[in-house]
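Asks: Compute the structure for the input listed below.
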Amino acid sequence: MITNLVNILFFCQDGHWFPPVVIDEQPDVPVWNPVLFKLPSQELLLFYKVGQEVQKWSECMKRSYEKGVTWTEREQLPPSILGPSKNKFSYSMINIDRLHQMLVYSGRSVDKVCTSESNDGGHNWDNVKPTELLNPNSGIDRVKLRDGRVLLAYNTISRGVLKVALSTNDGDSWDEVLTPEENLEMELSYPVVIEDSDGLIHITYTYDRTQIKKITFAACHTSTELIRDSCPYHPVKLKVNWQPMFLIPMYKHL
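Replies: Modelled structure (predicted):
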């Protein structure tokens, strides 16, 4: 979907979206792939592309010091800086400790989620290892929960099946725990997952490339439970919100 606008949607506490606010626009020129990032200082950075063709894209950025209410003027990134391409990278990093990290990404040649580990802060990496999780070379995302478990959102046999898996050992093994949605005639892909300050897990994903769907659920403290009646952490809760696909650039940290 092509648009010459970059829009921001605000989500309020009662589960509704406010109307979109135009952050930037360029007449007759597409504005592409908005990516939001939150700094530890609470400053928001909005990266996006402007231009008709990928080879001629102009990389731009705006800043907000008021949680997205107001934004600075457009800044041009240096010619050698591309900025984020879309959402986030197609792989996800698990920080096990200061130097030990694990890279999780979709494997093009083996149709599985793959991992690689580094023990020197990312300077060198082990050989790629496929996991037991099937993946049709589609986008994945992960978050390390505050209790130490790792949650992964991914497609399995096709982009019409969205799955959630949990790991209790920093990605060495995984348990499939949830199928948020399955429809082999549609595309349910490019998941983005975060854990908010209340411990709720939010996943957004493409709904047939025309809309974005959002689900919210609780993670029990037991090793592999999600959305269970016996969960003492939060009551069973499943929220679904719909908006046109290109309007919601999801940022990683709440």
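Asks: going forward, measure contacts and count neighbours with C-alpha atoms only.
Replies: Fine.
Asks: tell me which residues in stretch 141-149 are buried?
Replies: Of all the residues in stretch 141-149, those buried under the rule 16 or more other C-alpha atoms under 10 Å are 141, 142, 143, 144, 145, 149.
Asks: So what touches it?
Replies: 90-92, 94, 150-154, 166-170, 191-195, 199, 221, 223 (C-alpha atoms under 8 Å, 6 or more residues apart in numbering).
Asks: hmm, which of those are the buried ones?
Replies: Buried among the contacts of stretch 141-149 by 16+ other C-alpha under 10 Å: 90-92, 94, 150-154, 166-168, 170, 191-195, 199.
Asks: among those, which are in helices?
Replies: Among the buried ones among the contacts of stretch 141-149, no member is found in helices (DSSP state H).
Asks: Among those, which ones are in strands?
Replies: Assigned to strands by DSSP state E, the following of these qualify: 91-92, 94, 150-154, 166-167, 191-195.
Asks: To check against the first, give me the structure of this:
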Amino acid sequence: MIVSLHYTQREIEVAMRTLVRSGFELLHRFAYNAILETDCEYTILRNKGNKMYKNLFVVGLLCCCGAVLGCVSAKGAGNTVCAAEKTAVLTPEARLASLKPEEALSAAAFEEKVTGAGGSVSFAFGSERSFAQCHASTLVETADGKIITAWFGGTAEKNPDVGIWYSVFDGSEWTAPVAIAKVEETAHWNPVLFKDEKDVIHLFFKVGVDVPRWSTWCMSSEDNGKTWSEPLVLVPGDVGGRGPVKNKAIILSDDRWCAPASTEEGKWDSFVDFSSDGGKSWQRSMDFPLDRRKFKGKGTIQPTLWESAPGHIHALLRSTCGAILRSDSTDNGVTWCDTYDTGMPNNNSGLDLIQLEDGRLLLVLNPVGVNWGARTPLSLAVSSDNGDSWSILAHLEDAPQDTEFEFSYPAIVKTAKGVAISYTYKRDRVRCWQIPLEAL
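Replies: Okay, the predicted model is just below:
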């Protein structure tokens, strides 16, 4: 007996992921793009009693034909084509050499340059605090010129007492740390501050015992961080984490919010989340395509984003293969090119970047090309060609790699006078730089 079944978009997404695991990568890519660009349901004829997994190829084939022949209404045909792969297999030493570290200022010399130009380097709080460890700081400049930084803090990462804390810098000193979010008696993670086009400040954070069980929460402030709304779940029913995963969202030229996101369900996948209504609802992109035969390990997470021209969005990615990887979109994030190697080192730790008004990109990273390598030094790199090549401008921290020191998980934002950077300092402090443009 033949019956007509209506599969939901979520069911089709799961089916397409299964196709990838089965090796149907090309089919998956066409079909997945078609799915994301249509609001219709897919009607699949099949024998009653058959399991859905027996019909995955048929589902994918029909979607694929729809994308190619126009049966499915898709806005952008075909995937974004990425830049040619620039690098073969590089050693960690070769990756570091590509950044021209010999030209970089030492941390001490750069601090002197920054403070001499009217900037500052400070800790967001002192030794007196209500938590033993802290990590994953984020920061934003308010409309009245203050800097807010937030982080997760508690006895140790993953422990149920870990919550979200914040402090405010008024140009001369920081306020005492204040606990801002603790919605459940379980671990809280990775706060992300974001200021929208109306100067409303949004705080996103994760809640859950581990990453696969994360839910994303959000709260906002309309008075420069003095008061905050009650926390709400960002995407009801979500498990695994939607919205910003570590780094800030960006506002695209078409006024949408674009949030860098990732999941860690066995393998690691990166994507972006879009909002066209000020964060009330979110639409998930495709996962950035990744050839796992070429890039060994779990995959990629924690993108950092910029838009080089209208519709041209780029992502640098933390990875498990000793390199910063990249994916690009030329159709407003509908499709993304195959993830490729930038030639830059990555120690499987967080990174973040901004784009200055003059077009330069500033990237904060640990330039160490070994998976789970040392989280020192922490450096500031610059690119003048849209990320095709980079050089280290200066070190923010340059303790030797044979120490147990950790300087990691940076966040960088533009400010009225230049840029501000925060990062984990030895897991018990948050250090912040206020850098005037003339020092860059």
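Asks: Fetch the TM-score of the aligned pair.
Replies: Put the two chains on top of each other and the TM-score (TM-score structural alignment, normalised by the length of structure 1) is 0.75; 219 aligned residues with a C-alpha RMSD of 2.5 Å.
Asks: rewinding a little: among the ones in strands among the buried ones among the contacts of stretch 141-149 of structure 1, which one sits closest to residue 180 of structure 1?
Replies: Each of these was checked against residue 180 of structure 1 using C-alpha to C-alpha; the closest is residue 153, at 9.6 Å.
Asks: And the closest one, what's its match in structure 2?
Replies: Aligned by TM-score structural alignment, residue 153 of structure 1 pairs with residue 364 of structure 2.
Asks: any idea how far that match is from residue 324 of structure 2?
Replies: From residue 364 of structure 2 over to residue 324 of structure 2 the distance is 12 Å, taken as C-alpha to C-alpha, to the nearest Å.
Asks: Same question for residue 271 of structure 2.
Replies: Residue 271 of structure 2 is 16 Å from residue 324 of structure 2, by C-alpha to C-alpha.
Asks: What of residue 374 of structure 2?
Replies: 15 Å.
Asks: Spatially nearest residue to residue 59 of structure 2 (excluding sequence neighbours)?
Replies: Of all residues not flanking residue 59 of structure 2 in the chain, residue 44 sits nearest, at 6.9 Å (C-alpha to C-alpha, 6 or more residues apart in numbering).
Asks: List the residues that contact the one you found.
Replies: Per C-alpha under 8 Å, 6+ apart, neighbours of residue 44 of structure 2: 4, 5, 6, 7, 59.
Asks: now the strand or helix carrying the first one, how far from the centre of its chain.
Replies: With the criterion set as DSSP states H and E, the secondary-structure element containing residue 4 of structure 2 is strand 2-7. Averaging C-alpha positions (C-alpha atoms, centre = their mean, to the nearest Å) puts strand 2-7 of structure 2 38 Å from its chain's average.
Asks: Which elements pack onto that strand?
Replies: Counting contacts by 3 or more C-alpha pairs under 8 Å, 6 or more residues apart in numbering; DSSP states H and E, strand 2-7 of structure 2 packs against strand 42-47.
Asks: what angle separates the strand it packs on from strand 2-7?
Replies: 140 degrees (axes from the mean of the first three to the mean of the last three C-alpha atoms, to 10 degrees).
Asks: whereabouts in structure 1 does strand 42-47 of structure 2 align?
Replies: Strand 42-47 of structure 2 maps onto no residues of structure 1, going by TM-score structural alignment.
Asks: Tell me the buried residues in that strand?
Replies: 42, 46.
Asks: which element follows it toward the C-terminus?
Replies: Criterion used, DSSP H and E; the element after strand 42-47 of structure 2 is helix 56-69.
Asks: give me the stretch of structure 1 that that following helix matches.
Replies: By TM-score structural alignment, helix 56-69 of structure 2 lines up with nothing in structure 1.
Asks: Which parts of structure 2 are helices?
Replies: For structure 2, the helices defined by DSSP H cover 9-21, 25-36, 56-69, 92-97, 107-116.
Asks: With respect to burial, which of these scores highest?
Replies: Among those, ranked by average contacts under mean count of other C-alpha atoms under 10 Å, first place goes to helix 25-36 (a mean of 22).
Asks: okay, the angle between it and helix 56-69?
Replies: Using the same axes, to 10 degrees: helix 25-36 of structure 2 against helix 56-69 is 70 degrees.
Asks: Packing partners of helix 25-36 of structure 2?
Replies: helix 9-21, helix 56-69.
Asks: Pipe these into CSV and attach distance to residue 32 of structure 2 per row.
Replies: Below are the helices and strands packed on helix 25-36 of structure 2 laid out as CSV (distance: least, C-alpha to C-alpha, whole Å):
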stretch, distance to residue 32 of structure 2
helix 9-21, 7
helix 56-69, 8
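Asks: between those helices, which one is nearest to residue 229 of structure 2?
Replies: Nearest to residue 229 of structure 2 among those is helix 9-21 (30.7 Å), distances taken as C-alpha to C-alpha.
Asks: In structure 1, which residues correspond to that closest one?
Replies: Using TM-score structural alignment, helix 9-21 of structure 2 pairs with nothing in structure 1.
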